[in-house]
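S.K.: would you be able to build a 3D model of this:
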Amino acid sequence: MSVAEKPLIPIAGETRNGRRPVAQSGANPVMIDRGSPIPSVPVKLVTAEGTTDTTSDVALGTGTVVFFAVPGAFTPTCHVNHLPGFVANLTKLRAAGVDRVVCASVNDAHVMKAWAEASNALGEIDFIADGNGALAEAMGLAKDYSGAGMGKRFARSAMIIRDGIADAVFVEDAPGVNASGAPAILMALEAARS
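M.R.: The predicted model follows:
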């Protein structure tokens, strides 16, 4: 099955006004899916202008946003494959109608800023520091990497978000960057335009 044909991961729960809710506080989170609003949790947004305290729904809520999440800044696959793929494809993503590209990880804002600078991505891509993993949990994308000494982190994933609503969700089901990489997102954007 090609990446473009890969089915979106289903979500449990009822639909309200055509939009599926993400788990409420205290409940076991269900994975965010197409039609789900972006949850609102405190995060730090790292941009070329500096670091600001905001909420995830504000940081991701306007326009067409490609959001991708990685297990950790500077970790091998994230640093060598995932982030560089988006940096290399920024022109194509913008030509496909993307307003912003945002990367998130369960790291503090200082690490995210250092990674953005080291990757020549600061000012091109915005970064969300999800230091406590609240966004990963709220999106149902928290994954236990304790075996690697990393604790709970984001599962490697990506989304196309339109005005605060998840339009497409891609979660890697094996190590590496395939379904959540920039080429796969470009294919999905092109398929949506056809």
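
S.K.: CA atoms for contacts and neighbours, from now on please.
M.R.: Will do.

S.K.: hey, which helix is longest across this protein?
M.R.: Scanning the chain for the helix with the most residues, using DSSP state H, yields helix 182-193.

S.K.: output the contacting helices and strands for that one.
M.R.: In terms of contacts (3 or more C-alpha pairs under 8 Å, 6 or more residues apart in numbering; DSSP states H and E), helix 182-193 is packed against helix 83-88.

S.K.: which helix or strand lies directly C-terminal to the helix it packs on?
M.R.: helix 90-95 (DSSP states H and E).

S.K.: list the buried ones in that next one?
M.R.: 90, 93 (16 or more other C-alpha atoms under 10 Å).

S.K.: neighbours of the nearest residue to Ser157 once chain neighbours are set aside, just the number please.
M.R.: Closest residue to Ser157 apart from its sequence neighbours, by C-alpha to C-alpha, 6 or more residues apart in numbering: Val171 at 4.3 Å. Other residues within reach of Val171, judged by other C-alpha atoms under 10 Å, total 20.

S.K.: sequence B follows; please return its structure for comparison with A:
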Amino acid sequence: MAYNNDYEIEISDDSEATTATTDVESSSFRDKPATNIKEKKISSSKSKRRCIFNQQWLKDPKYAPFLRECRANKYFAHCSICKSNFSISNGGVYLINRHIEFANHKRFAEIQAKKNSRSICDFIPPSSALTKLTAAELSLVYHGVRHGYSYISQSCTVDLLKKIFNESEIGQNISCGKTKARELSVNVLGELILSIVLLVLGNKIN
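M.R.: Sure, this is the predicted structure:
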């Protein structure tokens, strides 16, 4: 009986151990999916916190001159000054402000500011030079009309003159393509010749 008792005790111990082991395994098995669900929830919540481009930034005077939306990726922004895209997904406005402080951005911004600060008067020759330039263009058009040159050949001649007289101020600034040559011929020289003819005819009639 003692052996049987011992045997029963051993069996009961094993069964309890087996049951305990099974309970541990089942509990750990039940816990694993819950852990995975939590991890998935955490990862999904992190992905939701990524910053995307905000259209309101374009209304901010600080960012409006250079900031553009990157249409290829909503987690990026485009800088029109640097001609490059940069990520905003992990910082938003902070990353935009950091981009402004980069040396390359500051250098390109200074160049852009100098270009924008130039007055339109910088591109217009002085009055004396402008008068000479106008006379040269009208003379060229008159010469072409008198000899029956086409406006296309007129434009080609101007391109040639720019290369030949590259050190001349008039040679560099002259511009007389086919459209401008026609306008000068019809609306300037044509009107002038018509007024002269009418004046001569009027004097003869009187």
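
S.K.: superposed, how do the two chains score by TM?
M.R.: A TM-score of 0.22 describes the superposed chains when it is computed by TM-score structural alignment, normalised by the length of structure 1; 64 aligned residues with a C-alpha RMSD of 4.9 Å.

S.K.: what residues of the longest helix of structure 1 count as buried?
M.R.: For helix 182-193 of structure 1, burial by neighbour count (16+ other C-alpha under 10 Å) applies to 182-186, 188-189.

S.K.: and for stretch 83-92 of structure 1?
M.R.: Applying 16+ other C-alpha under 10 Å to stretch 83-92 of structure 1 flags 83-87, 90 as buried.

S.K.: would you format those residues as CSV with distance to Ser105 of structure 1 included?
M.R.: Output for those, formatted as CSV (distance: C-alpha to C-alpha, whole Å):
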residue, distance to Ser105 of structure 1
Leu83, 11
Pro84, 15
Gly85, 16
Phe86, 15
Val87, 16
Leu90, 19
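
S.K.: just name the closest of those to Met112 of structure 1, please.
M.R.: Leu83 (11.8 Å; C-alpha to C-alpha).

S.K.: how near is the closest one to Pro42 of structure 1?
M.R.: Look at Leu83 of structure 1 and Pro42 of structure 1: by C-alpha to C-alpha, to the nearest Å, they are 23 Å apart.

S.K.: can you confirm Thr22 of structure 2 is in a helix?
M.R.: Yes. Using DSSP: H, G, I helix; E, B strand; the rest coil, the assignment for Thr22 of structure 2 is a helix.

S.K.: neighbours of it, how many?
M.R.: Thr22 of structure 2 has 12 neighbours, counted by other C-alpha under 10 Å.

S.K.: who's in contact with it?
M.R.: Going by C-alpha atoms under 8 Å, 6 or more residues apart in numbering, Thr22 of structure 2 touches no other residue.

S.K.: quick one: Ala136 of structure 1 from Leu45 of structure 1, how far?
M.R.: Taking C-alpha to C-alpha as the measure, Ala136 of structure 1 falls 15 Å from Leu45 of structure 1.
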